[in-house]
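>>> how would this look folded up:
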Amino acid sequence: MNATSGTTTEARKSKIIKLIENQKNVKLIFTEYAGHGAEISKRAVAEKVDKVIAVGGDGTVNEIARELIDSETALGIIPIGSGNGLARHLKIPMKVEKAIQLAVSGKTVKIDACFLNEIPFFCTAGVGFDANVANEFAKQKSRGLKTYAKMSLKYFRTYKPQTYLLEYKGHEMSKTAFTITFANAAQYGNNAMISPDSKIDDGLIDLVVLKPFPFGAAPIIGVRLFKGTLPNSRYVETEKGTSFRLKSEEPLLVHFDGEPHQLSVNEVDVTIRQQCLKVVC
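Have a look, this model is predicted:
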């Protein structure tokens, strides 16, 4: 459990802890530092533990899930984060009591994992405006959709679309984009459906290019994002594939599952491994 995740109050967290501790055959461990969840998960795989249940947001889920790839140890999720993108895609209940019950006793399925220069992600990764907002959001003391929306509005007017070189299916083309997203799941989180047709077990990456658009179109694009109709916009291009390469003139600032990361390189390869992670859902 990441006790500092999301917007949950201390009283709510205490209740969650008690609910988990009342479960049979469950050991609760608190993450104490960055990377601790990965260490716990790696040890669980070596000890052939049935499940590792992530109690937290998408960052906690990603850190734990990456160590369970290609293992027999399943991932469970109790979502208490800001966006909960993977949990929402998998239709895991947002009510903690139901999520605990499912995580402890539910059945498993296998899902895909994507990789951005070998960095695993399970929902989305990308560059552009979203990566810049994620970078600023990570610096804020308060979390949640309200803070994310505030950061988005703050940087929207000043952000300048970038030009990238995209390679896929033997073709190379230049794209000037507001954002470029590589989607394994349908949404960023908070039901913001960047790629509503994405399937998490089909072995395909969905490329979503949001082209530059006038300021007046922003509210319509926002509505489409949350209604799941963004691909219908004339400012959006989509493509499916098993691998993509993206290049830029500058070292790339990327996001993966909502976490920002400044790369030292200006080129990324995005790949997928089909049905390599067991998940309770």
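
>>> C-alpha from now on. contacts and neighbour counts both.
Fine.

>>> let me see the ranges of the helices in this structure.
Remark: helices assigned in the chain by DSSP state H are 10-21, 36-46, 58-65, 85-89, 96-105, 129-137, 145-156, 218-227.

>>> wait, Cys123 sits on Gln187?
Yes. The criterion here is Cα atoms under 8 Å, and Cys123 meets it with Gln187 at 6.8 Å.

>>> thinking again about what came up before, and of the helices of the chain, who's closest to Pro251?
helix 129-137 (12.9 Å; Cα to Cα).

>>> tell me which other helices or strands the closest one touches.
helix 145-156, strand 253-256, strand 259-262 (3 or more Cα pairs under 8 Å, 6 or more residues apart in numbering; DSSP states H and E).

>>> looking at these, which is buried most?
strand 253-256 (a mean of 24; mean count of other Cα atoms under 10 Å).

>>> to check against the first, give me the structure of this:
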Amino acid sequence: MIFLFAINPVSGGSDKAVWEEGIHNYFANLPHTVHQFYFDGKTDDETLRQQIAQHKPDRVVAVGGDGTIKIVATALLNTGIPLGVLPAGSANGMARELGIPPDVDGSLALLVNGVPKATDILSVNDGDVCLHLSDIGLNAQLVKHYEQNNLRGKFGYLRGVINVLQKRRLLRVSITVGDECVQRAAFMIVLANARMYGTGAVINPDGDPCDGHFEVVIFRRLSFWEILKLFWLYKPFDPKKIEIFPATSVTIETHRRAYFQVDGEYRGRITTLKAVIKPGALLMLVPAA
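As a prediction, this is how the structure comes out:
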């Protein structure tokens, strides 16, 4: 087999030497061809497509976190080429979601011995790709604050939570799922194609990125303690304070502009959010059952 490794050298702010050494050692005596290249943060999409066209790999491997996975996944949609993951980033939510081992040896072994699994993605507003979680409202505002202030670590996140909670406001929204339209006041609405955020916070306990649908999770009440429980201690949220609607498509309209994020990346403020599931559009290497 031909493997193409897409390495993000700055993902997670850590040196990738351990992962690169692991790749070299693991494949040294195996009958596989290995190619690798590095993202530069400027021409990643174009470079990745050129590398795929040049080497015609059987498997493409993202070496980094959720952001790196998303870049590679977008290029592999509907190609039939499986995506492998070496979880070398600061946020490895997708790897955790799919049961990919966090260690070097375990995740490398999975590249050879794992099985391709058809995985859903969400197409969000003008073709933006969502692999696991998008939302409007409080968490998206937190993502914006986190990015703007270059915060790091749990205490940086706590500072962000305190700042955002002081400014929190209810959103008045109209949500259309299938033939049903509901009006709600909510602090946050999540489009969940998976169970958890990259931080490990479980937002949708019954989520499954391979089941052909997603969940619309509406947070109608949010106290400071509940936010800390969810995003700091990673404890389950009180199910009495949320509503969950299974969906294959959704349209959400807000009465005022709402903060919006996709897979941990802030996208601005919007008044309309549309999403549709693309079942099995991405093949990902996962442990054999």
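
>>> TM-score for this pair?
Once superposed, chain against chain, the TM-score is 0.88 (TM-score structural alignment, normalised by the length of the first structure); 273 aligned residues with a Cα RMSD of 2.3 Å.

>>> for Glu72 of the first structure, which of the helices of the first structure is the nearest?
Minimum separation from Glu72 of the first structure across those (Cα to Cα) falls at helix 36-46, 7.5 Å.

>>> how big is the angle separating that closest one from helix 58-65?
Between helix 36-46 of the first structure and helix 58-65, the angle comes out at 30 degrees (axes from the mean of the first three to the mean of the last three Cα atoms, to 10 degrees).

>>> check the offset of helix 36-46 of the first structure from the chain's centre.
Relative to its chain's centre, helix 36-46 of the first structure lies at 20 Å (Cα atoms, centre = their mean, to the nearest Å).

>>> map Thr119 of the second structure across to the first structure for me.
With TM-score structural alignment defining the correspondence, Thr119 of the second structure maps onto Ile111 in the first structure.

>>> that match: what's it in contact with?
Residues near Ile111 of the first structure by Cα atoms under 8 Å, 6 or more residues apart in numbering: Ile200, Asp201, Gln274, Gln275, Cys276, Leu277, Lys278, Val279.

>>> need the counterpart of Leu153 of the first structure in the second structure.
Structural alignment (TM-score structural alignment) places Leu153 of the first structure against Ile162 in the second structure.

>>> my bad, Asp58 of the first structure
Match for Asp58 of the first structure (TM-score structural alignment): Asp66.

>>> for Asn163 of the second structure, see how far away its match is.
25 Å (Cα to Cα, to the nearest Å).

>>> try Ile71 of the second structure
Distance from Ile71 of the second structure to Asn163 of the second structure, by Cα to Cα: 31 Å.

>>> these two touch, right, Cys281 of the first structure and Gly106?
Yes. Using Cα under 8 Å, Cys281 of the first structure makes contact with Gly106 at a distance of 6.5 Å.

>>> the more surrounded of those two?
Higher neighbour count among Cys281 of the first structure and Gly106: Cys281, with 21 against 13, using other Cα atoms under 10 Å.

>>> what is the neighbour count of the closest residue to the match of Thr119 of the second structure other than its chain neighbours?
Using Cα to Cα, 6 or more residues apart in numbering and skipping the chain neighbours, the partner closest in space to Ile111 of the first structure is Gln275 (4.3 Å). Gln275 of the first structure has 18 neighbouring residues, counting by other Cα under 10 Å.

>>> which ones are touching Gln275 of the first structure?
Counted by Cα under 8 Å, 6+ apart, Gln275 of the first structure has contacts Lys110, Ile111, Asp112, Ala113, Asp201, Gly203.
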